[in-house]
Each structure stands twice: as C-alpha cells, then as structure tokens.
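Student: A predicted structure for the sequence below; I have some questions about it.
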Amino acid sequence: MAEPVTSSYGSNPYYTNDRDFGDFSDHVTVWIDKHIGAENTYESIKTKFHDNIQVLQSNNPTEHEIDDESMLCADQDMLKKLSDQVYCLKYFSTPKQGLQYIHDNPHKKIFFISSGTIGEEVVPQLVGLSQIQGIYIFCGFISKHAEWAIDYAENISAMLEHQDDLLERLTRDIALYVETKGDQHKEKQELLKARNCYAWAIKLLNRGKMLGDNGTAKLIDRITKKLDEVHSSPICPSEG
C-alpha cells in the first residue's frame, strides 16, 4: 500500500482506506539505462512517458470527463504528490540499482524496460519472477541483440527501436493490466475501485490512440461496457 500523503491542513491522510487511490492497482514501470537513468538527463522523454502512463493525472478536459467522480473530488495537490510514488516510472542507471528496487518491492507488478546491452545481463534474472508483467527492450539495432534475445522470446514482450513505439506498446499493456485489476475489484464487489480502474484503462487507451495505436477502439468499447455495469450497481456503504 502506498504511504498516505498528508495534507498541509492536518495530519490525517487525504484519502481513507476505502479511497486509497494508491492501492487500487499495484503496477510500476522500471527503466534501467545508463543514460536515461542518470539524473537531470533526457527530461523531455521522461516527462512524456510519465504524462502518458500516469493514471492519477488528467492531461486535458476530455480525460477529466473520463475520471471517476471520487477522483475528481479528491485533493488534486495530494494526487499529484502521490503520482510520484505509485503507477509511475522508476529510472535507474545501473542493473544493480534497478534489480535492488525490484527485489525490495515483491508486491509490485513490474513493467520492465532496458537497453539491449543491459537486457542481456538482466533479463535472465527476471524470467523467473512472477511480478514481471512485461519486458521491453529499447535499442537502436534489434539485430545486434537478436542472438541472446531469441532464448527469451517467450518472456520478452517487445523489442523496439523508437521511443514512440515503446510508449505506445507500454501504454496499451498497462491499460490492459489495469483492466484486469478492475475485474478483480468488481468480483470482490469493490465497485469504487473497479470504476476507477476501468476509467484509468480507458484513459490510457485514449492516450495510446493519440500516439498512433489503431487497435484501441474495440478495447475501449469493451471496458466502457464494464464501467457502465459497475456504475449501475449500488456501492457498498463502506466504499462511500
């Protein structure tokens, strides 16, 4: 569970256990790259990725319309602070740092990105971990890394040479994972959590569409139907 972010107006967390927006999903993206992982470098790329995959923020009025009312009513400054803790990108410049974070957070579901060279070292250490949701190799020349990568073809989600292709694929995969979290909450009758997860998934898929993902329409329709179903169901009193 995310650490409660406290308001400057008091010591109580701005959300209750029922509305712990940092605990509705459990995913995070880990990117290991000696260049991108360094501080104060490639800020435009980092900002672009953050803005595209962070579900706790809305980038335009249309996204505000998608957000669940419970999130719209939350303290937006606190949500912004929380967005640096959960559902975000964690950058590391060395395999040791990145692997340490993964091992220190066994409850997190990891979407993993690395260069081809680092991937050759790290991917063999990831394939046995159930927390790994996706492995993405971002490199300039795929053919250069095909020899080692072929041994992990069933584990590597994609090998990509362009950052926009990487972001498009990553955004879709996170959206589909968040949809499954919504399904789990719905099954448990945690309808407020389900509503938020479905709304987040739709928001992510719309962002992917803007990046050029032409396969989002049916996915958005499917998740919208699920969202409509939970909207028509009464929320348990404990979810308020």
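Tutor: Noted; the coordinates are in hand. Residues are numbered from 1 along each chain as shown.
Student: contacts, neighbours, all on C-alpha from now
Tutor: OK.
Student: quick one: contacts for Val123?
Tutor: Taking CA atoms under 8 Å, 6 or more residues apart in numbering, we find Val123 in contact with 135, 152.
Student: next structured bit after the helix ranked longest in the chain?
Tutor: In the chain, assigned by DSSP state H, the helix with the most residues is helix 163-187. Remark: after helix 163-187, the chain's next helix or strand is helix 191-211, criterion DSSP states H and E.
Student: give me the angle between that next one and helix 163-187.
Tutor: Angle, helix 191-211 to helix 163-187, by axes from the mean of the first three to the mean of the last three CA atoms, to 10 degrees: 160 degrees.
Student: quick check: buried residues in helix 191-211?
Tutor: 191-209, 211 (16 or more other CA atoms under 10 Å).
Student: cool, stretch 182-193 as well?
Tutor: 182-186, 189-193.
Student: how far does it sit from the chain's center?
Tutor: The chain centroid and the centroid of stretch 182-193 are separated by 18 Å under CA atoms, centre = their mean, to the nearest Å.
Student: here comes the other one, which I'd like you to weigh against the first:
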Amino acid sequence: MPNDATVPYEENPTHMIIWLDVSIGDPSRYQHLKKAFSSKSDPKHETPVELVDADYDEILRVEGPLPIDFEGVYFLLAAFTNIESCINCFAQNQDKRIFFITSGSLGRDAVPIIIERFKETFTDPVTDEPYMSIYVFCHDISLQIHQALDYRDYIQIFNFDADLLSRMIRDIGDYFLTESKRLLDESPPNNAAAYHRLSWTKELYYRYTKMEKVSMKKELGEVDQLLEDVEEELRSSSDEDD
C-alpha cells in the first residue's frame, strides 16, 4: 500500500445522504438509526455502527431527547422533517453526489420538486443517464408503486431499513468505482484521487458482502487489480521525483 510519500493527501468523500421523514428527521429521535446509516456509508469510518445492536430496541422506544455524540465522525447525513428545509439543503450542496431517502408520504410532494429543480444531481454528467439514488422508505411498497412509475428511473422502494442501507452502500461503492475509472482516464491520470476512491469502493463492497452475505469476488477482483496498477504508477512517480 502506498505510504504518505506516494499518496500526498487524503480526500473526504464527496457524497452525502439527505433524509426526509417526519419522525427520522427529528434530531431527538432515531439517533442510532441515523448514526448507523452515516457511519456505514462513510468508507473512511473504521468502526461503523451496526444497524442492530443490543440496545437498538430500547433506543427506538425512548421518547425524550438523546445526546448526539458522533465521536468525531465526519457526518455525511442530514435529516429533515419538512420539504422546504430539505430543498434548501439540496440547494446548498449541489457540488456533492446526493443519495436521497424519503418517506412515502413526504416523497409524493418532494420528489417531483427535487427532480425538477435538481435533476442534474440525479443525472450522470458523462453519460446523461439517471441515477437511481432516490430511496423511498415506507411501510407498504404497494402504496408507492403508482408514484414510483412516474420517476422509475430515479426511485428504489424499500420497507426494511437493512435492505435500504445495504443497497445504498452498494450504490455508493459503484459510484466511487465509476469516478475512479474516469480519473484514471484523464490525461494525465489522477492516480492519487483514483486511489482513494478505489480504496473507498473496496471498503464499501466489503461491508455490502457482510450485510447481504453474498460474494463479490469478481467486483473485488477488478478493484484489487486497479489498486495494484495505481499503486505501481504512484511508486514509479515517487521514484522519478526522488
């Protein structure tokens, strides 16, 4: 693995999660759930919080406010209870790749507005293909199908938090892999930035395999090969500079 001399800086991930939900958006509620989503989707977090642990049920039963302590974690999640604040967050973070979670009820009004105003946020700038990175989190999927049909190129629907989290982790990993390949295609290749994104991809893919109990041997093999190639290029560049 390259040392500090060959990888001169370490970037912060440029993605974030925006969550719109009357209950989950309340700062005093569902803090463990939000902490799990934030840390699990952050590839730089060395000890991500598990979605379910021994005191999870008790945490969700607490009605009063709980102190929020993210232990210095770079917080990648912003949660809101109303559409206006959510839209303001989109407007202030147009430089980021946003993964948007919404409840079914608020999403009915929010999704059309957000797609109209921030369509580029959900569109690949190179291929012009839509990103399926709007996640509707609801109790009954059948009630959301009609809404989703109008935005089927952008929406995925879930009724279980673990399924949503694992899918989003995979999607974020795929995003970093695509970004790394494009950085390597630049002239000259941006090897340092590509290295970080490949490392993030590998970490997120590992988390996905653990959550879903599936193999990603082919995908991880591709990432490992790219990392090996980039490391060799970085070593060569470092030797030339010495």
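Tutor: Noted; the coordinates are in hand. These figures come from a predicted structure and were not determined experimentally.
Student: TM-score for these two?
Tutor: For this chain pair, the superposition-based TM-score is 0.75 by TM-score structural alignment, normalised by the length of the first structure; 197 aligned residues with a CA RMSD of 2.2 Å.
Student: residues in the second structure aligned with the longest helix of the first structure?
Tutor: Alignment of helix 163-187 of the first structure against the second structure: residues 161-185, by TM-score structural alignment.
Student: do the same with stretch 64-73 of the first structure
Tutor: Per TM-score structural alignment, stretch 64-73 of the first structure has no counterpart in the second structure.
Student: pretty sure Asp153 of the second structure contacts Ile134?
Tutor: No. If you go by CA atoms under 8 Å, Asp153 of the second structure and Ile134 don't touch, sitting 9.5 Å apart.
Student: these two - which one has more neighbours?
Tutor: Neighbour tally, Asp153 of the second structure and Ile134, criterion other CA atoms under 10 Å: the higher count belongs to Ile134, 25 against 15.
Student: the more buried one -> the first structure?
Tutor: Using TM-score structural alignment as the criterion, Ile134 of the second structure maps onto Ile135 of the first structure.
Student: now that match: how far from Gln54 of the first structure?
Tutor: 19 Å (CA to CA, to the nearest Å).
Student: circling back: mind checking the SS state of the match of Ile134 of the second structure?
Tutor: With DSSP: H, G, I helix; E, B strand; the rest coil as the basis, the three-state label of Ile135 of the first structure is strand.
Student: so who does it touch?
Tutor: Contacts of Ile135 of the first structure by CA under 8 Å, 6+ apart are 111-113, 123, 155-158.
Student: stretch 34-43 of the first structure corresponds to what range in the second structure?
Tutor: Following TM-score structural alignment, the aligned partner range for stretch 34-43 of the first structure in the second structure is 22-31.
Student: quick one: buried residues of that stretch?
Tutor: Across stretch 22-31 of the second structure, burial judged by 16+ other CA under 10 Å covers 22, 24-27, 29-31.
Student: for the residue nearest the centre of the second structure, give its distance to Arg207 of the second structure.
Tutor: Nearest residue to the geometric centre of the second structure (CA atoms, centre = their mean): Ile172, 4.4 Å. Distance, Ile172 of the second structure to Arg207 of the second structure, using CA to CA: 11 Å.
Student: one more: Ser105 of the second structure?
Tutor: Look at Ser105 of the second structure and Arg207 of the second structure: by CA to CA, they are 30 Å apart.
Student: check Asn82 of the second structure too.
Tutor: In terms of CA to CA, Asn82 of the second structure sits 31 Å off from Arg207 of the second structure.
Student: my guess is Gln57 of the first structure meets Leu82, correct?
Tutor: No. Between Gln57 of the first structure and Leu82 there is no contact under CA under 8 Å: 10.1 Å.
Student: correct me if wrong: Asp21 of the second structure contacts Ile83.
Tutor: No. Taking CA under 8 Å as the definition, Asp21 of the second structure is not a contact partner of Ile83, at 9.1 Å.
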